[in-house]
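Asks: the sequence isn't on hand, but the structure is:
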């Protein structure tokens, strides 16, 4: 169960907080990654082949993830009690995947992006996503070192890969087409079991997102990171634009994640 203040109340007749659960254990389920990435990679066969599973397995896993009986949530710590969450919004009348900032304290959740259905976004830049994954790797290292009496200081590339790929569907950024970004995504795919010729899949993920095209990101006066695509909540000039204070909060939290 996860309290998603200001978000849960949007869904009439559904106790969202009671339906949500920590879903990180599901990332090892056969067919998970093809199912999770299916909205942004418009090639089911390509996804299934990359992880060596048949399409029936992918569909079965998708049905599990998208069942209205529960809403899987993948959350990572952003520091100070704030979190970034990917929510499988399994609302019968309007299913999709939402990406939220869950602020500390009593503040309402902030919607960054929606993938699937009436998509909204993008919600994160490549630099922010890469920083988030790096921070997750460092956190995993610290946790294992503590459990091992500071003896285990090896990096945690699998945790880094999981975070990168879970939140990648809301990313679209012109800079993600760089060789460095492609290399990091390829490494994450391989860490999660993908194999074979991954060039086409990497291309989909870094620059051909089926929901969002490559877009520029920049800085507003004061240093707030903003998206220059007006369909993004992080674009000050867009119809779905966040309030200036929320734009700044999101920018600060995601910048600190790097």
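Replies: It's in. Worth saying up front: this structure is predicted, and the values here are computed from it rather than measured.
Asks: going by C-alpha atoms from here, please, whenever you check contacts or count neighbours.
Replies: Fine.
Asks: which residue ranges of the protein form strands?
Replies: Along the chain, counting by DSSP state E, strands occupy 20-22, 71-79, 82-89, 96-102, 110-115, 217-219, 225-227.
Asks: relative to residue 211, which of these is closest?
Replies: Ranking the strands of the chain by proximity to residue 211 (CA to CA) places strand 110-115 first, at 6.9 Å.
Asks: here comes the other one, which I'd like you to weigh against the first:
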């Protein structure tokens, strides 16, 4: 299943963290998803140990999802004492610095992905990342997603991913719950800007032009294109 990178980036431009450790093998392990997603089950000692390993070690676990046009989406476990969390970053080789897409911790920022963009990133099949498996990619990026207009088949799609990668009971019911509540930010409305790219109205989103910390217009358009282009 795994299509491993040969090396992890020594650094992500503009991102103060690391050293990084690429760990695609974790995507095949059930306890990882117990930590990564709110699966509604009690963590046992194994899961507690994994969480300590992910967020309490000397290296920062890193996963990569390639996007169109040579962009990359990085999922970084920020193993910083007192400020641990998961950062979602987008980068292109021509950029001086990566852009923060979402941040999953006590100070959540996002959402960074609409449902359509989440599915496009999961399904693009581009090599060179942590995995090309659509189920793993979907679950890996799910915490960065928020959308108040998910399609009718979204529960079926998420249920299939949960069945493939987790051992949760009643996966269809859990999928419906995850899509209803959508993490810390809750559902967010996406619209098309005048330039033809997606933006949202999330109060903590980098992709809401009304926020003072939002990306510049050109970057909003570029990232939206990378996320939706096969």
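Replies: Cool, got the structure. Note that the structure is a prediction, hence the values are computed from the model and not measured.
Asks: quick revisit: can you put the strands of structure 1 in JSON lines and add distance to residue 170 of structure 1 and mean neighbour count?
Replies: Output for the strands of structure 1, formatted as JSON lines (distance: least, CA to CA, whole Å; neighbours: other CA atoms under 10 Å):
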{"stretch": "strand 20-22", "distance to residue 170 of structure 1": "19", "mean neighbour count": "18"}
{"stretch": "strand 71-79", "distance to residue 170 of structure 1": "14", "mean neighbour count": "21"}
{"stretch": "strand 82-89", "distance to residue 170 of structure 1": "9", "mean neighbour count": "22"}
{"stretch": "strand 96-102", "distance to residue 170 of structure 1": "7", "mean neighbour count": "23"}
{"stretch": "strand 110-115", "distance to residue 170 of structure 1": "6", "mean neighbour count": "24"}
{"stretch": "strand 217-219", "distance to residue 170 of structure 1": "14", "mean neighbour count": "15"}
{"stretch": "strand 225-227", "distance to residue 170 of structure 1": "12", "mean neighbour count": "24"}
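Asks: switch the ones you listed over to CSV; also include distance to residue 58 of structure 1.
Replies: Putting those into CSV (distance: least, CA to CA, whole Å) gives the following:
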stretch, distance to residue 58 of structure 1
strand 20-22, 21
strand 71-79, 16
strand 82-89, 16
strand 96-102, 17
strand 110-115, 18
strand 217-219, 34
strand 225-227, 33
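Asks: quick one, which of these is nearest to residue 174 of structure 1?
Replies: Proximity of the strands of structure 1 to residue 174 of structure 1 was assessed by CA to CA; the nearest stretch is strand 217-219, lying at 7.9 Å.
Asks: mind checking which of the strands of structure 1 is nearest residue 194 of structure 1?
Replies: Each of the strands of structure 1 was checked against residue 194 of structure 1 via CA to CA, and the shortest separation belongs to strand 71-79, namely 20.6 Å.
Asks: and the strands of structure 1: which comes nearest residue 138 of structure 1?
Replies: strand 71-79 (11.9 Å).
Asks: nearest the geometric middle of structure 2, what residue?
Replies: residue 141 (2.7 Å; CA atoms, centre = their mean).
Asks: so how far is residue 36 of structure 2 from that one?
Replies: For residue 141 of structure 2, the distance to residue 36 of structure 2 (CA to CA, to the nearest Å) stands at 10 Å.
Asks: now swap in residue 72 of structure 2 and tell me
Replies: 20 Å.
Asks: again with residue 97 of structure 2
Replies: Using CA to CA, residue 97 of structure 2 is found at 26 Å from residue 36 of structure 2.
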